[in-house]
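1. sequence and computational prediction follow.
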Amino acid sequence: MSYVPPTGLLTVDSIEPAVLVLPGLVTRDEVPRLCEAVRTLLGTTGAGVVVCDVAGLGPPGLTAVDVLARMELAARRAGGRIRLRGPDPALRALLDLVGLRFETCDGSGSHGLPGPVEAERQPEEREPAGRVQEEVEPGDAAL
């Protein structure tokens, strides 16, 4: 059996990801609407990615982190993910502080680091497993 590689450039079917703009401060009441918007955009574009423009988000807080994490969870459950466009350095620092890493992209569409959202965890320090023996006094109530 032989294979002849094609000549010239390969044809690539590129699908432009949809953009969801988060204007101003977001609240927890908006989470269901934003998650539904992410699922809808993933279903209609077929790109597997929704670009979330967070440049107008304002001063970041834990509510913004919660909203972004829930949007990413909704996207993953729908078979996709979100990328952040225009994150404020303070938002990036806050996401880093809580252990979340989001993939970002600049205005030109090039994708940068860090990678997709994931929680960073530190290994737990535990004492070595051993036997614990407790004395039971007659008449002690069972817990």
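-> Here it is on my side, so go on.

2. rest of the way, CA atoms for contacts and neighbours
-> Fine.

3. element containing T63, please.
-> Using DSSP states H and E, the element containing T63 is helix 62-77.

4. next, the buried residues of that helix.
-> Going by neighbour count (16 or more other CA atoms under 10 Å), the buried part of helix 62-77 is 64-65, 67-75.

5. and here is the other one:
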Amino acid sequence: MGPSLSRGDVPRLCASLAAALDPDEPRPAYCDVVTVTDPDMVTVDALLRLHLTARRRGHRLRFRGAGPDLLSLLSLTGFLSVLALDGADGA
């Protein structure tokens, strides 16, 4: 995901994730969000839909590298506790 995500990108991202996940071998999957520098509600929607796509295929999706702006937006919207985040600020 890059810093300029549009609603039209979300179905393609979800389809790519679904194709990459093997439902017969559930294991954690990771999504690097360190390049998300100006998150908005489209970003939140994309992360939630990716999370749901992984869960439907029997996987747990973890997001890496969330910066303070993304963490703040997720907290404000109440979704911080829903998504699995590993580290922050690119850690």
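-> Everything's here; your move. Note that the structure is a prediction, hence the values are computed from the model and not measured.

6. which residues does the closest residue to T104 of the first structure other than its chain neighbours contact?
-> What sits nearest to T104 of the first structure in space, not counting adjacent residues and going by CA to CA, 6 or more residues apart in numbering, is L84, at 4.6 Å. L84 of the first structure sits next to 51-54, 102-105 when contact means CA atoms under 8 Å, 6 or more residues apart in numbering.

7. would you convert the residues you listed into JSON lines that also reports distance to R33 of the first structure, neighbour count and secondary structure?
-> Formatted as JSON lines, the contacts of L84 of the first structure follow (distance: CA to CA, whole Å; neighbours: other CA atoms under 10 Å; DSSP: H, G, I helix; E, B strand; the rest coil):
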{"residue": "V51", "distance to R33 of the first structure": "16", "neighbour count": "22", "secondary structure": "strand"}
{"residue": "C52", "distance to R33 of the first structure": "14", "neighbour count": "23", "secondary structure": "strand"}
{"residue": "D53", "distance to R33 of the first structure": "16", "neighbour count": "22", "secondary structure": "strand"}
{"residue": "V54", "distance to R33 of the first structure": "16", "neighbour count": "23", "secondary structure": "coil"}
{"residue": "F102", "distance to R33 of the first structure": "21", "neighbour count": "23", "secondary structure": "coil"}
{"residue": "E103", "distance to R33 of the first structure": "22", "neighbour count": "18", "secondary structure": "coil"}
{"residue": "T104", "distance to R33 of the first structure": "22", "neighbour count": "24", "secondary structure": "strand"}
{"residue": "C105", "distance to R33 of the first structure": "23", "neighbour count": "20", "secondary structure": "strand"}
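
8. what about the second structure, which of those residues hold up?
-> Of the contacts of L84 of the first structure, the contacts whose aligned counterparts also meet in the second structure (both residues aligned by TM-score structural alignment, their matches' CA atoms under 8 Å) are 51-54, 102-105.

9. can you list these in CSV and add distance to D96 of the first structure?
-> Output for these, formatted as CSV (distance: CA to CA, whole Å):
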residue, distance to D96 of the first structure
V51, 19
C52, 18
D53, 18
V54, 16
F102, 9
E103, 12
T104, 13
C105, 17
